[in-house]
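Participant: Below is the sequence, then the predicted model.
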Amino acid sequence: MKWQSALAIYFLFWTFCVFLVLPFGVRTTEEAGGTRVPGQADSAPHHFPAGRIAVRVTVVATIAFALFYLNYTYGWITPEMLDWIR
């Protein structure tokens, strides 16, 4: 696999992992004990630590990509194994 392909696939894993990691650890304003701003959604986070979330996403995406790359290299699960229709 070329490094450009690996980088593109890693970027796709990172993007997917953003949506996987984003809901965890979020506290609403009510849970944090603050007062809501008029017009604020009930589910809006009280504080959004973008740096911490980016680190978490990077860790999860790196682990997922490493498993993908190891499977690509060693062929643990192949498309033939997943063809149950035949």
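Facilitator: Received the coordinates, thanks.
Participant: drop to CA atoms for contacts and neighbour counts, all remaining ones
Facilitator: Fine.
Participant: Can you show me the helices along this protein?
Facilitator: For the chain, the helices defined by DSSP state H cover 3-21, 29-32, 50-74.
Participant: A further structure is provided below for comparison with the first:
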Amino acid sequence: MTITSAIVLYAVLWFMTFLIVIPIRLQTQGDVGEVVPGTHAGAPEHHNLKTKAKITTVAAAVMWGILYWIITTGVITVRDFDWFNRMGPAPVEATQ
């Protein structure tokens, strides 16, 4: 895994996790009962983005570590997903 692919993998994991974490414990203006005129009742009142960003960073780092280990050790490879045998036979490693 190159440094670029490692950074891209972490960024994708971070944003996907962040989009999952954002609605957790979200208090809307409708929940609080103080809807500002001109806004929707579903607009967030208390969003706690800093805390959610920290949680996301830790969760994404753990998932990235697990995926990094899986990719670098070869536990799961691209050939494991070749269900229709389109890649052909695997190359034979030279033994001496």
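Facilitator: Sure thing, it's come through. From a predicted model like this one, the values you see are computed outputs, not experimental measurements.
Participant: returning to that earlier point: with residue 43 of the first structure as the reference, name the closest of the helices of the first structure.
Facilitator: Of all the helices of the first structure, helix 29-32 sits nearest to residue 43 of the first structure, with 8.2 Å by Cα to Cα.
Participant: Just the residues contacting that closest one, thanks.
Facilitator: 35, 36, 42, 44, 45, 46 (Cα atoms under 8 Å, 6 or more residues apart in numbering).
Participant: And the closest residue in space to residue 61 of the first structure that isn't next to it in sequence, how far from residue 76 of the first structure?
Facilitator: Leaving out its chain neighbours, the residue that sits closest to residue 61 of the first structure by Cα to Cα, 6 or more residues apart in numbering is residue 14, at 4.9 Å. Going from residue 14 of the first structure to residue 76 of the first structure by Cα to Cα, to the nearest Å gives 22 Å.
Participant: what does residue 84 of the first structure give?
Facilitator: According to Cα to Cα, residue 84 of the first structure stands 17 Å off from residue 76 of the first structure.
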